[in-house]
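Q: Sequence plus predicted model, see below.
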Amino acid sequence: MRQLLVRIDDALVAVENLFLIVAHAAIAVLVIAGVALRYVFNDPLTWGEELIIGLFTWMVFVAAASALRAHMHIRIDAMAPLWRRPALRWMNLATVIVGLAILGVMTWASLEQLAQEWVVELPMLGVSKAWFLAAMPVGMVLAAVHVLRLWVEQGAAGVFRGEVESLTEGGEA
C-alpha cells in the first residue's frame, strides 16, 4: 500500500510540475499577445482575459498543493519546538488530522459550489464556469494525497514542517 501511495504521489508531482510550467508559459504568451493585439493592432483578444484568469486560478490551487509537498508554505514556528517535547508530540498527529479534515471540508464545499455553477457559462469563452472552479477541489485532493504520503514517510511531525527545518534536519526540501 505504501509503495502504491508513493508511486501515485510521484506521478501527481510530475503532472503538477509540468502543468505549472505549461500554464505559466501560456499565461505569459496570452498577456503578451493581448497587449500586442490591443495596442499595436487595435484588435483586442476578447477571450484572453477569461482564459488567463482561469489558468491563474488553476495555478494557485495546484501550486498550493505542490508547495505543501515541498515544505514551502509559510508557517509560524513559535509552537513547533514545543511539539518536539515527548509529552506534546501528540500535537503533531492532531495537526495532521485537523489539516486533513480541513482539506476534506474544503473539497466538499468546493464540490457543492461546482455543482451550482455548472450551468453558468463564461461570456467570452462560452464554457462552463465550473471548469475554472474545479481547480479548488482538485488542488485540495492533491494536497491530501501529499499529506498522506508525507505522513507515511516522515511521520506526523514531518508533514507540516517548514522549509528551514527540512534543510537543517537533513530532510528533503
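A: Structure's in. What do you need? If you're wondering where the values come from, they're calculated on a predicted model, not measured in any experiment. Numbers count the residues shown, from 1 in each chain.
Q: Only C-alpha atoms from now on, for both contacts and neighbour counts.
A: OK.
Q: Do you have the helices of this structure handy? List them.
A: Assigned by DSSP state H, the helices in the chain fall at 2-39, 48-69, 80-83, 90-117, 130-133, 135-154, 156-159, 163-168.
Q: To P123, which of those lies closest?
A: For P123, the closest of the helices of the chain is helix 48-69, at 8.8 Å, according to Cα to Cα.
Q: and here's the other structure:
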Amino acid sequence: MRWLTAVTSRLSRWAMYIACACLAGLLCIVVYGVVMRYVFNDAPPYVEQVALLLVISVAMFGAAAGVRDAGHIGLDSLVAMLSPKLRFWCDIAVQVLSVAFGVALLAGSVEMGLSTYASTIPTLGLSEAFRYLPVLLGGILFAVFSIEHLIARFAGTEVVRSWH
C-alpha cells in the first residue's frame, strides 16, 4: 500500500500543478485575446481553441486531484447520521461509482479520439483527438485514485491527502 500511496500522491500533485499551469495559461491567453481584439482590432483566430483546451485540462486535472484528496461534493451531514457499517458501505459505493465514472471517461475519450483523429482543430492544425487527451488522462486518474481509496477503506486506513 505504501508504494501505491507514494505514486498516487505524486500523481495528484502533478495533476494539480498541471491544472494550475493551465489556469495561468488560460488567464494569459484570454487577456491576450481581449487586448488584441478591443485595443488593436486584430483578434487572433486561435485564442478560442487554445482557451477551450486549457479549460478542459483545468477541469479534468483539478477534478482528479480533488478525487485523490476526497475534495469532491458529498452529503456528509446525511451520511454522518448513519451507523458506522452503513457509512462504510456508502463510502464503498461512492468509490465504486467513481471508478466506473473514470472508466467511462476513459472509454468515451478513446472512442471520441479515434472517431475524430482524422479531423483537425481549425486554427491550430492539431488533430481533434488532442481535445480528448485531458479527458483520457483524467479518467485514468479518477479510477486509480478511487481504487486507492477502496483499498485503503478495506484495509482500515485513510488516504493521506497530497495537499495539507
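A: On my side now, so go ahead. Quick caveat, the model's predicted, so the values are computed rather than measured.
Q: Quick TM-score on the pair, please.
A: For this chain pair, the superposition-based TM-score is 0.83 by TM-score structural alignment, normalised by the length of the second structure; 160 aligned residues with a Cα RMSD of 2.5 Å.
Q: ok so, going back, which one of the helices of the first structure lies closest to M124 of the first structure?
A: Between M124 of the first structure and the helices of the first structure, the tightest spacing by Cα to Cα is seen for helix 48-69, at 7.2 Å.
Q: once aligned to the second structure, how far is the closest one on average?
A: Compared with the second structure after fitting, helix 48-69 of the first structure deviates on average by 0.9 Å (mean Cα distance after the TM-score superposition for the first structure).
Q: what's the answer for stretch 90-97 of the first structure, then?
A: Stretch 90-97 of the first structure, aligned to the second structure and superposed, deviates on average by 3.2 Å (mean Cα distance after the TM-score superposition for the first structure).
Q: quick one: buried residues of that stretch?
A: For stretch 90-97 of the first structure, the neighbour count (16 or more other Cα atoms under 10 Å) marks 91-93, 96 as buried.
Q: residues contacting R2 of the first structure?
A: By Cα atoms under 8 Å, 6 or more residues apart in numbering, R2 of the first structure lies in contact with V152.
Q: Let's have the buried residues of stretch 90-97 of the first structure in JSON lines, adding distance to A14 of the first structure.
A: Shown next, in JSON lines, are the buried residues of stretch 90-97 of the first structure (distance: Cα to Cα, whole Å):
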{"residue": "M91", "distance to A14 of the first structure": "31"}
{"residue": "N92", "distance to A14 of the first structure": "28"}
{"residue": "L93", "distance to A14 of the first structure": "28"}
{"residue": "V96", "distance to A14 of the first structure": "24"}
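Q: Throw the helices of the first structure into CSV and include distance to M124 of the first structure, thanks.
A: Below are the helices of the first structure laid out as CSV (distance: least, Cα to Cα, whole Å):
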stretch, distance to M124 of the first structure
helix 2-39, 14
helix 48-69, 7
helix 80-83, 48
helix 90-117, 16
helix 130-133, 14
helix 135-154, 20
helix 156-159, 42
helix 163-168, 41
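Q: what's the closest non-adjacent residue to the residue most central in space within the second structure?
A: Relative to the mean C-alpha position of the second structure, the nearest C-alpha, by Cα atoms, centre = their mean, is the one of M60, at 2.4 Å. Closest residue to M60 of the second structure apart from its sequence neighbours, by Cα to Cα, 6 or more residues apart in numbering: G138 at 5.1 Å.
Q: if I pick L20 of the first structure, what's in contact with it?
A: Neighbour list for L20 of the first structure: 59, 62-63 [criterion: Cα under 8 Å, 6+ apart].
Q: do that again at 10 Å, thanks
A: L20 of the first structure makes contact with 26, 55-56, 58-60, 62-63, 66 under the criterion Cα atoms under 10 Å, 6 or more residues apart in numbering.
Q: I'd say the residue nearest to the centre of the second structure and G139 touch.
A: Yes. Using Cα atoms under 10 Å, M60 of the second structure is in contact with G139, at 8.1 Å.
Q: overlap in contacts of the two?
A: By Cα under 10 Å, 6+ apart, M60 of the second structure and G139 have these common neighbours: L133.
Q: Please report how far L141 of the second structure lies from G102 of the second structure.
A: Distance of L141 of the second structure to G102 of the second structure, computed by Cα to Cα, to the nearest Å: 7 Å.
Q: if I look at these two, which residues touch both of them?
A: In terms of Cα under 10 Å, 6+ apart, L141 of the second structure and G102 are both contacted by the residues 64, 135.
Q: hmm, who's touching stretch 120-136 of the first structure?
A: Against stretch 120-136 of the first structure from outside (Cα under 10 Å, 6+ apart): 45-51, 53-62, 106-107, 109-111, 113-119, 142.
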